[in-house]
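Novice: sharing a model that was predicted from the sequence below.
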Amino acid sequence: MTTKIRAFVLSFSDGQEVFYSGQTVSGKCLLSIDAPLKARGVRLAIKGEAHVFWTKLKSRRKESSVGVDRGENYTEQYSSREVYFNLRTTLWGKGEKDRKGDNPVLPAGEHIMPFAFQLPSSGLPSSFEGEHGHIRYWLEATVDRPWTNDYKTKRAFTVHDVIDVNLDQMVVPIEANDERTLCCFCCKSGPLYVEARLDRCGYCPGEAIAISTCVRNFTNREMRGTRARIVQTAEYFAQGSRHKSMREVALTQGVPIQSGLTDEWHNRLMTVPAIPPTTLQCRIIRITYIVEISVVVPNGVDVTLELPITIGTVPFRRSHPPRTRGGGGGGHHHNHHHQQRRHGGGGGGDSQPPTYAEAMGNTVTIGEPNERYVIGDLRYTPLYAYVHDYHFHPSPPSASSSSSTSSSAQAGGGGSYQQARAPNERTRLIQDASGGGSGGGHTS
């Protein structure tokens, strides 16, 4: 009689699906069969690795059989793997290397087999699923059957590196400025001056970046407006080569700026969507972020400032001392180091345990392409720390020019914030090409 597998499922204790280095991953393996099953055993492995893969089309010269030199195209493959752990145990049956004697028989019915693994205490980068690679952690259970194909099931989980956005270097403001003179044929106009400032350098998903800008348009043409966006850069490394991809994950845009006027944003808010943290501990995948502030120049090259930020996993607490703003330099960003240090262990007055949100547009299938006899749902979406009902507490704004057009964000009440918009302004989160969700938070 052929045994039918009714259910083969892995689940985590208390529904926990997000873990940190050193924590214990525990749960149970449920195997339900309608007839006795003869097998060597039921094995369970827990794995963590980074893997990258991409191809590149190249050309080369090749001499033909008749001596004619000709060109040909070929595809070169790049791949690399970094293993963090691969731990195995037997949940039922004989040991994995035991091949002596008869194999045991698992009776028909439902069998629940508990498990527990302790993750390594350090060196685990945050989970990431990208176009050309991943950092992935998963469980893999196998019914080890003699002389036939094994049954398998898999379940991925998310690991977070501890990136605390409350560290001193994360809570200081960052700013940049630039000035450009626009030319059109023989005509030279006045300068376009751009200054931008972020309230800090580190953010968790769900928190809002407070953006302050000042654009002085002394040119003889109208600018199309100020634009701010969060840009994610993913770099993959293999065989001495690098592959780089960039994507826009959030955007906010202002109104046109007439010639001779100044446009200012005072703490304009842009919510960080559910995106992967900055990657610090992986040698073959690097994830970084910038806030790009641009003034859109019609029929010309935009004036752009790039302000690097860190996306973390420990939410911001408001127990920090007041900070002062330093001077800026042309075309460069500056971190302003404050002179006071925070004391104590840190849970500020409005500190809350993090909740989690699914990564925007990052659902993947964790099965291998030619893998057979794998049972269950293999879809996986990473979960990232997400701050719901984020409250922004602005510092007192500086006086603005009487000839300026401005848009500012006010602190909201009752667990929300509001953003004042001028006509035709827009704020949106960017979904990936597969149509994935925006990952939660919104700006309204």
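Specialist: Happy to help now that I have it. Numbers count the residues shown, from 1 in each chain.
Novice: alpha carbons only for contacts and neighbour counts from here, please
Specialist: OK.
Novice: which residues of the stretch 51-200 of the chain fall in helices?
Specialist: Secondary structure of the stretch 51-200 of the chain (DSSP state H, counting those that start in this stretch): helices located at 168-171.
Novice: before we move on, what about the stretch 201-350 of the chain?
Specialist: Going by DSSP H, counting those that start in this stretch, the stretch 201-350 of the chain shows no helices.
Novice: can you give me the strands in it?
Specialist: Ranges of strands in the stretch 201-350 of the chain, per DSSP state E, counting those that start in this stretch, are 202-203, 208-217, 225-238, 241-253, 262-271, 285-296, 303-311, 333-335.
Novice: deepest of these, which one?
Specialist: strand 202-203 (a mean of 28; mean count of other Cα atoms under 10 Å).
Novice: so which elements touch that strand?
Specialist: strand 303-311 (3 or more Cα pairs under 8 Å, 6 or more residues apart in numbering; DSSP states H and E).
Novice: tell me what angle the strand it packs on forms with strand 208-217.
Specialist: For strand 303-311 against strand 208-217, the angle by axes from the mean of the first three to the mean of the last three Cα atoms, to 10 degrees is 170 degrees.
Novice: what's the spacing between strand 303-311 and its chain's center?
Specialist: 16 Å (Cα atoms, centre = their mean, to the nearest Å).
Novice: any chance you could list what contacts that strand?
Specialist: 163, 165, 170, 174-178, 180, 194, 196, 201-205, 276-278, 288-297, 331-333 (Cα atoms under 8 Å, 6 or more residues apart in numbering).
Novice: between the strands of the stretch 201-350 of the chain, which one is nearest to residue 151?
Specialist: strand 285-296 (32.1 Å; Cα to Cα).
Novice: now render the strands of the stretch 201-350 of the chain as CSV, adding distance to residue 80.
Specialist: Output for the strands of the stretch 201-350 of the chain, formatted as CSV (distance: least, Cα to Cα, whole Å):
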stretch, distance to residue 80
strand 202-203, 30
strand 208-217, 35
strand 225-238, 5
strand 241-253, 11
strand 262-271, 34
strand 285-296, 10
strand 303-311, 25
strand 333-335, 34
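Novice: which stretch among the ones you listed comes nearest residue 93?
Specialist: Among these, strand 285-296 comes nearest to residue 93, with 38.9 Å by Cα to Cα.
Novice: residues making contact with the closest one?
Specialist: Residues contacting strand 285-296 (Cα under 8 Å, 6+ apart): 50, 52, 133-134, 194, 196, 215, 223-237, 276-280, 302-311.
Novice: ok, for residue 103, nearest residue in space, not its chain neighbours?
Specialist: Leaving aside its chain neighbours, residue 103 sits nearest to residue 40 (5.3 Å; criterion: Cα to Cα, 6 or more residues apart in numbering).
Novice: try this one side by side with the last:
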Amino acid sequence: MDDLRIEYDAPNGVYFPGQAVTGKVVIQNREWIKARFLKICIHGGAHTSWGDTERRHRIDDKGRSEHYNEHVTYNATVNYLSGESIAWKSTDGQNGSVRYKIQVEILRIKKSKMEVEKVFSVLPYVDLNSIPRAGLPLEDSISWLPKKNTEVKFKFYIPKRGFVSGDTIPVSVDIENGSSSKISTITMKLIQINHFEAQQQTSHTAKEFFRFNRKNIEEEISRIQKKCDTAETLRFELEIPKETRPTFKTKLIHLAYKVAISIGNDKKLECELPIILGTVPVQPRPPSYSVAVGMSGPPCYEKMDHTYTIEFDQPNAIYVPGQLVRGTLTIYNACALNALSLKICIHGEVETFWKKFASKDRVKKAYPNDHTHGGPRSHGHYYKYSDHTKYTSKLNVVTAVSQPWSSIQNPTNKIPIGANIFPFVFQLPVNCPPCFEGTHGSVRYHVHVELNRPWSLDVEAKRSFTVIPILDLNMIPKVMNPMLSNACKHSGFLSSREFSIPKGGYTPGEVIPISVFIHNHAKKPIYYAKAKLMQHVHYQAQQENTHMLPDEHCHKHCEHKTAESVISEMEKSFEIKCCSEGEVQLALVLPNPLMPTFQTAILEVDYCIIVEVEEDKKLRCEFPVTIGTVPIGRVMGLARAPTYSIVEGDIPLVVEAPPEYQERVEVVMASAPPSE
């Protein structure tokens, strides 16, 4: 045989996800080839591999215990082209890769087998318009207390989260410096995060039960640095290189990006903003129907297929509990569309999920009559393997269906050509929870369309919307009262602390004043104290293989899981000498935005303030607080609900005392009509 090669129809062998890989196998031979078959295979998958050194423990024959270092290799492979479509791009990394290739195999008679392979590339297609959060703005803030009663606050803002290669990320920084301290520089970096997952390499028969280990590698892509004064607004333009790969995620490899912001050389003044990189940029919203009707000419439907567009009446599709969700479904079709029914549905649910890993024992059966397993001397033995149990629960919040079109009212069973607009209106429950995304659960809402077509696949389109809460702290009496707590320690001498906060309810952006009165009768002075706001997310779920369905939740047969995270923290230095007393004022700043407190049957979010004096657990205090959207002392207007992400917490509150009884009597008498 002179030549055996593979040729692709696409230039340079480059394809997109969902595209057909076409080509040909060229065999140039001078004589007949005796062969049994010619096989052409396509292969694509992800592979991860790395080595690490782990500390191990063992006991020798004499019963002595010793520690030693052992080199461990981790690897894993996932095939993406076994009855599936190409889902991810071709990429090569330090600890993993995603590759695609075509293999040709010729099994010849009485001769060696002939094989040839050729690699092709798969370019990604990430449409940022299909990711709802890609068009939403991103903001965060950090604060610094250099001196007493002074605060330096930094607010960061990015107009959107989705970008493409070659774009510039506009970042605005607002600096509020109420102190005399100078701020040196602000540095911004674009960081690429590579997550790799693999299993430990072993000859164990039950390797599929071994849990995956994760390895994260961060790489700096670009950087920009500016000097700043005491108080000003800075604009940064962080460039994204054109060769930067878009964001993608597989079972073994996950590629993500973030903007890391650092102020000076202080590690406490750092902030991270996650972004999404795609290939199709975020487009502005299409014009409304009234604008489209007023255009000079009708749209050309010959250049487009059937498209389904869901539009909401509220900007950015943001609603509050109890509000009407209004919108329109627009179907653009180039020809008459055969259909039986059209349904527009709204759905919202709370979902919790996680996996629990455990080590179990298994017995390997004996083979007494099989000489390949040792013959009559083969006995069963125990070995351990790792197994996981899935826990999941679902709670339905809102479900409704509207049928604006049916073949019963239209005997032709056809949706006419052109733009067909179908309005919809749904009512949200008054007590529905807000949208939430957590590590083991979420609260999500969406509107989806179901078009039932005869002798064809049904069409489904979906668009998510956001529900923000309204929690008026004035309606909760207990959060208006001050909170006090005491802590004592006996170590030969008595030391006590008295902690207090003025109220138990706050809104995002407020400053929580914390008073600490210290009686120090110990032998050494006290130098510092710190406070932090903790967020507790409580999840409940039941085992997946129980007799109940995920939406049939029962508290008696469920597991609990709690995730804790530090939302805000601060530390203050001082000195209270031994055998003396002193009072310290701490100011804890709440970030904005911040998820308010809410509770459902399977998911709950609450907060607490932890105050510590020199990291002594015996001198530690916790205050459970409620985070709302309407601050105490302010009456929420009936005409317009407040915005969830913009709550002013620093406006002074003036609460006037009610008039005396005599004043109320005079007012009533003055307003009465004169006697006849």
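Specialist: All right, it came through fine. None of the values given here were measured: they were computed from a predicted structure.
Novice: TM-score for the pair, please.
Specialist: Scored against TM-score structural alignment, normalised by the length of structure 1, the superposed chains reach a TM-score of 0.64; 323 aligned residues with a Cα RMSD of 3.3 Å.
Novice: hmm, back to that, which one of the strands of the stretch 201-350 of structure 1 lies closest to residue 157 of structure 1?
Specialist: That would be strand 285-296 among the strands of the stretch 201-350 of structure 1, by Cα to Cα, at 18.7 Å.
Novice: average gap between the closest one and structure 2?
Specialist: Taken over the aligned residues, the distance from strand 285-296 of structure 1 to structure 2 averages 1.1 Å (mean Cα distance after the TM-score superposition for structure 1).
Novice: which bit of structure 2 covers that strand?
Specialist: Mapped onto structure 2 using TM-score structural alignment, strand 285-296 of structure 1 covers residues 603-614.
Novice: can you give me how far the matching stretch is from the chain middle?
Specialist: That offset, for stretch 603-614 of structure 2, works out to 22 Å (Cα atoms, centre = their mean).
Novice: what of stretch 412-423 of structure 2?
Specialist: 38 Å.
Novice: pull out the buried residues from that stretch.
Specialist: 413, 414, 415, 416, 418, 419, 422 (16 or more other Cα atoms under 10 Å).
Novice: same check, this time on stretch 483-502 of structure 2
Specialist: 483, 495, 496, 497, 498, 499, 500, 501.
Novice: and the contacts of that stretch?
Specialist: By Cα under 8 Å, 6+ apart, stretch 483-502 of structure 2 touches 481-482, 503-504, 512-522, 618-621, 623.
Novice: stretch 87-97 of structure 1 now?
Specialist: 39-47, 103-104, 113-115.
Novice: same question, stretch 48-58 of structure 1
Specialist: So stretch 48-58 of structure 1 is contacted by 73-86, 132-138, 236-238, 243, 282, 284-285 (Cα under 8 Å, 6+ apart).
Novice: these, buried ones only, as a PyMOL selection?
Specialist: Restricted to buried positions by 16+ other Cα under 10 Å, the PyMOL selection for those reads:
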select buried, resi 78+79+80+81+84+132+133+134+135+136+137+138+236+237+238+243+282+284+285
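Novice: which ones among the contacts of stretch 48-58 of structure 1 map onto strands?
Specialist: In strands, defined here by DSSP state E, the members of the contacts of stretch 48-58 of structure 1 are 73-86, 133-138, 236-238, 243, 285.
Novice: with adjacent residues omitted, what lies nearest to the counterpart of residue 208 of structure 1 in structure 2?
Specialist: When structure 2 is aligned by TM-score structural alignment, the residue opposite residue 208 of structure 1 is residue 511. Spatially, and ignoring its direct neighbours in sequence, residue 511 of structure 2 is nearest to residue 589 (4.5 Å; Cα to Cα, 6+ apart).
Novice: mind checking what the one you found lines up with in structure 1?
Specialist: So, by TM-score structural alignment, residue 589 of structure 2 is matched to residue 270.
Novice: could you check how far that match is from residue 311 of structure 1?
Specialist: As judged by Cα to Cα, to the nearest Å, residue 270 of structure 1 and residue 311 of structure 1 stand 14 Å apart.
Novice: check residue 227 of structure 1 too.
Specialist: Taken as Cα to Cα, the span from residue 227 of structure 1 to residue 311 of structure 1 is 20 Å.
Novice: now residue 102 of structure 1
Specialist: From residue 102 of structure 1 to residue 311 of structure 1 the distance is 55 Å (Cα to Cα).
Novice: check contacts around the residue nearest to the spatial centre of structure 1.
Specialist: By Cα atoms, centre = their mean, structure 1 has its centre lying nearest to residue 276, at 1.5 Å. Neighbour list for residue 276 of structure 1: 126, 127, 128, 287, 311, 359, 384 [criterion: Cα under 8 Å, 6+ apart].
Novice: which residue in structure 2 aligns with the second one?
Specialist: In this case it means residue 127 of structure 1. In structure 2, residue 127 of structure 1 lands on residue 435 (TM-score structural alignment).
Novice: give the burial count for its match, as a bare number.
Specialist: 18 (other Cα atoms under 10 Å).
Novice: what's the answer for residue 239 of structure 1, then?
Specialist: 9.
Novice: does it touch residue 78 like I think?
Specialist: Yes: counting by Cα atoms under 8 Å, residue 239 of structure 1 does reach residue 78; the two are 6.6 Å apart.
Novice: from residue 47 of structure 1, how far out is the nearest residue to residue 213 of structure 1 once chain neighbours are set aside?
Specialist: Nearest residue to residue 213 of structure 1, sequence neighbours excluded (Cα to Cα, 6+ apart): residue 196, at 4.3 Å. Relative to residue 47 of structure 1, residue 196 of structure 1 is positioned 44 Å away (criterion: Cα to Cα).
Novice: cool, and residue 207 of structure 1?
Specialist: Distance from residue 207 of structure 1 to residue 47 of structure 1, by Cα to Cα: 32 Å.
Novice: which one's more surrounded, the two?
Specialist: More crowded of residue 207 of structure 1 and residue 47, by other Cα under 10 Å: residue 207, with 23 against 18.
Novice: now do the contacts for that one.
Specialist: Applying Cα under 8 Å, 6+ apart to residue 207 of structure 1 gives the contacts 271, 272, 386, 387, 388, 390.
Novice: burial of the alignment partner in structure 1 of residue 355 of structure 2, as a residue count?
Specialist: Aligned by TM-score structural alignment, residue 355 of structure 2 pairs with residue 55 of structure 1. A total of 12 residues lie near residue 55 of structure 1 under the criterion other Cα under 10 Å.
Novice: excluding chain neighbours, what is closest to residue 55 of structure 1?
Specialist: Spatially, and ignoring its direct neighbours in sequence, residue 55 of structure 1 is nearest to residue 77 (4.5 Å; Cα to Cα, 6+ apart).
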